[in-house]
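Novice: Pasted the sequence and its predicted model underneath.
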Amino acid sequence: MLLSGLVAFLLLLTAEAKVGDSANVPFCTETEECLLFEPICESEEYEVRHYDSAKWITTEESAFFMDFATMTAFRRLFKYIKDNNVEMTAPVLMKMETKSKYFWERKSFSMSFLLPSAVTDPPTPADAKVKIVEMPETKVYVKRFGGWMMAASAKQQAKSLSASLDSVGAKYESDYFYAAGYNSPMTMFNRHNEVWFVVQDQPVCPSSEEMD
């Protein structure tokens, strides 16, 4: 009976670790709903989170620099949620490759908006460049930072996180990372950004305590 109760509790946690009330995420302050997560562990250099599967709208855009791709991709996704009366959520994700390329080559960037919990059957996008995807549950290494989400700052923070992970022998998807933004472009102060690397195998959290 005790075991059954424990299993039910764990299932409840999993069910809640999707999209929900932003009050459950202290730094998610500008939207009613946010991508919820289960904290696994934390160190001074980074933290590890578990995210359940969730639905997103996503689009790809090629450009010489992320900052140019971001503007076009954001307008495209924002038009979808506006035309379909879908509420904005957080974070906005930008997937970036870490592979070195010549600066004169156009690079491909992928931006995603999280769909609210009420949108279980998303409207089919009118724009062929907008896709609906369901990202699988995953664990990520996370590093937080403030200021504006620019290509240079995102890459610098990702490089710092990568160095911290390499120093402890952590295994992660190193070919790309996610840049996560939680604020409106109109927000001037107290901005919250993150970079994520997807965990491979078991996460490593040196000199840390597992979260309750």
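Specialist: Received the coordinates, thanks.
Novice: Please make it C-alpha for all contacts and neighbour counts, starting now.
Specialist: Will do.
Novice: which residues touch S112?
Specialist: S112 sits next to W56, I57, T58, T59, L77, V92, L93, M94 when contact means Cα atoms under 8 Å, 6 or more residues apart in numbering.
Novice: From those, which land in helices?
Specialist: Secondary structure from DSSP state H places L77 of the contacts of S112 in helices.
Novice: Distance-wise, check E61 relative to Y172.
Specialist: E61 is 25 Å from Y172, where distance means Cα to Cα, to the nearest Å.
Novice: now do D201
Specialist: Note on D201: its distance to Y172, by Cα to Cα, is 8 Å.
Novice: Tabulate the contacts of S112 (TSV), appending neighbour count and distance to K155.
Specialist: TSV is the format used below for these (neighbours: other Cα atoms under 10 Å; distance: Cα to Cα, whole Å):
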residue	neighbour count	distance to K155
W56	20	23
I57	19	24
T58	23	21
T59	22	20
L77	21	23
V92	22	17
L93	22	14
M94	24	12
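Novice: just checking, E16 touches L36?
Specialist: Yes: judged on Cα atoms under 8 Å, E16 makes contact with L36 at a distance of 7.2 Å.
Novice: Below is structure B, check it against A:
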Amino acid sequence: MDQGCRMSGGGGDSQGGGSRVAITLEDLESFTEDQLSDGDENLEEGGAMEEDEQDRLLNYWQDIGRIHQVTVPQDMAAPIQQLTTNTESARDRQEIPFNLITRKEKCGEVLYEKRRYEKANWACVTVQEETYEQTTCLGFMKLMRYICQQNSSGHYLGMTVPIVTVVRTNESRSALSREVTVAYYLPSPHQAQPPQPMDPDITMQEWPPTVVYSRSFSGVTNEHSIMNELTMLVEVLGLSEDRVCEPFIVAGYTSPAAANRHNEIWFLERL
């Protein structure tokens, strides 16, 4: 993978849902005309309920967006609902496969894991805003549209986790660079022939096999928390300045709109 997007996969928190019941031909034949008319009315009510749910989810994301000074536009209502409906639980989200090489623990705490990720196709978008949170939110919204039918297949592609952001620091390593790449791992059925994005800002990239050092952390992901986590991982690994390889990766397993997030910091091994 190139240095601009070398190894980079949040996902979405679940809301809503419900089970589907199959209706057979015999069931339909047993309905009376009155029952069918009632069904039409229920369908209309169901459509109204679906619109209400869209509005509710959109309003929730807009409230979260305002906290981070991000505008969530009206056209995000359908992608937000589709992503939420289709990722009702963690089981509905494919985790990016990797091979665990080693795990370092101390007093029951996992200090870091060393993993190998194989060659794979990713959808990437590079964004530059005033803050890290604004950048990642805008990048993730672009990827949501791609995942939710705005692609050459015209179908919902499926959610994978983690969603990753590729970050760099300034020369003194005291702050994050403004330019960030947000990336989405294509689900297994689409790896061989990735659907092409309709958004010209999104590029499809094949990343080579990569070894990463990963450390988990929870809570918000902003410039302050990421810089702290970068420092902690450097210390845990016992790295000197000349052994710190950029870019770094922030891996998010939960949606940017989630209150409690599961995140990881990844360092790339210098091969």
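Specialist: Structure received. Given the structure is predicted, the values throughout are model-derived calculations rather than measurements.
Novice: Please say which of D201 and Y172 of structure 1 ends up with more neighbours.
Specialist: The neighbour comparison of D201 of structure 1 against Y172 (other Cα atoms under 10 Å) goes to Y172, with 21 against 10.
Novice: so what's that one up against?
Specialist: F197, V198, V199, Q200, D201.
Novice: Between these, identify the one with the most neighbours.
Specialist: Neighbour-wise, the contacts of Y172 of structure 1 (other Cα under 10 Å) top out at F197, 24 neighbours.
Novice: Give me the aligned partner of that one over in structure 2.
Specialist: For F197 of structure 1, the aligned position in structure 2 is occupied by F267, per TM-score structural alignment.
Novice: In three-state terms, label its match for me.
Specialist: Put simply, F267 of structure 2 is strand when judged by DSSP: H, G, I helix; E, B strand; the rest coil.
Novice: That one and S177 of structure 2, how far apart?
Specialist: Using Cα to Cα, F267 of structure 2 is found at 16 Å from S177 of structure 2.
Novice: can you name the residues of structure 2 that the lengthiest strand in structure 1 overlays?
Specialist: Looking across structure 1 with DSSP state E, the single longest strand is strand 54-63. Aligning strand 54-63 of structure 1 against structure 2 (TM-score structural alignment) gives residues 120-129.
Novice: For H50 of structure 1, the count of nearby residues, please.
Specialist: 20.
Novice: residues in contact with it?
Specialist: A17, F37, E38, P39, I40, E137, T138, K139, V140.
Novice: Check for me that it belongs to a helix.
Specialist: No: read with three-state DSSP, H50 of structure 1 is strand and lies in no helix.
Novice: For it, give its distance to S167 of structure 1.
Specialist: Distance from H50 of structure 1 to S167 of structure 1, counting by Cα to Cα: 22 Å.
Novice: swap in E45 of structure 1?
Specialist: Distance from E45 of structure 1 to S167 of structure 1, by Cα to Cα: 11 Å.
Novice: Which one of the two is surrounded by more residues?
Specialist: Taking other Cα under 10 Å, E45 of structure 1 and S167 do not tie; E45 has more neighbours (16 against 9).
Novice: for the more buried one, what are its contacts?
Specialist: Contacts of E45 of structure 1 (Cα under 8 Å, 6+ apart): K143, L161, S164.
Novice: just to revisit the earlier point, off-centre distance for the longest strand of structure 1?
Specialist: Strand 54-63 of structure 1 sits 12 Å away from the centroid of its parent chain (Cα atoms, centre = their mean, to the nearest Å).
Novice: Please, which helix or strand holds T85 of structure 2?
Specialist: Secondary structure from DSSP states H and E places T85 of structure 2 in helix 77-86.
Novice: Would you reformat the contacts of S112 of structure 1 as JSON lines and include distance to D67 of structure 1?
Specialist: Shown next, in JSON lines, are those (distance: Cα to Cα, whole Å):
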{"residue": "W56", "distance to D67 of structure 1": "21"}
{"residue": "I57", "distance to D67 of structure 1": "20"}
{"residue": "T58", "distance to D67 of structure 1": "17"}
{"residue": "T59", "distance to D67 of structure 1": "15"}
{"residue": "L77", "distance to D67 of structure 1": "16"}
{"residue": "V92", "distance to D67 of structure 1": "14"}
{"residue": "L93", "distance to D67 of structure 1": "13"}
{"residue": "M94", "distance to D67 of structure 1": "11"}
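Novice: Pull out the buried residues from the lengthiest helix in structure 2.
Specialist: Secondary structure of structure 2 per DSSP H: the longest helix is helix 33-67. Residues of helix 33-67 of structure 2 classed as buried by neighbour count (16 or more other Cα atoms under 10 Å): Q54, D55, L57, L58, W61, Q62, D63, I64, G65.
Novice: who does it touch, helix- and strand-wise?
Specialist: helix 77-86 (3 or more Cα pairs under 8 Å, 6 or more residues apart in numbering; DSSP states H and E).
Novice: so what secondary structure elements neighbour the helix it packs on?
Specialist: Using 3+ Cα pairs under 8 Å, 6+ apart: helix 77-86 of structure 2 touches helix 33-67, helix 132-147.
Novice: Dump these into TSV; add distance to P194 of structure 2 as well.
Specialist: TSV is the format used below for the helices and strands packed on helix 77-86 of structure 2 (distance: least, Cα to Cα, whole Å):
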stretch	distance to P194 of structure 2
helix 33-67	28
helix 132-147	11
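Novice: Need the max-distance pair from the contacts of Y172 of structure 1.
Specialist: F197 and D201 (12.7 Å; Cα to Cα).
Novice: Give the aligned range of the helix holding T85 of structure 2 in structure 1.
Specialist: Aligned using TM-score structural alignment, helix 77-86 of structure 2 spans no residues in structure 1.
Novice: how big is the offset of the helix or strand that that helix is followed by relative to structure 1?
Specialist: For helix 77-86 of structure 2, the following helix or strand on the C-terminal side (DSSP H and E) is strand 94-95. Compared with structure 1 after the fit, strand 94-95 of structure 2 shows a mean deviation of 1.1 Å (mean Cα distance after the TM-score superposition for structure 1).
Novice: Could you check how far strand 94-95 of structure 2 is from the centre of its chain?
Specialist: Strand 94-95 of structure 2 has its C-alpha centroid displaced from the chain centroid by 11 Å (Cα atoms, centre = their mean).
Novice: That concludes my questions; thank you for your assistance.
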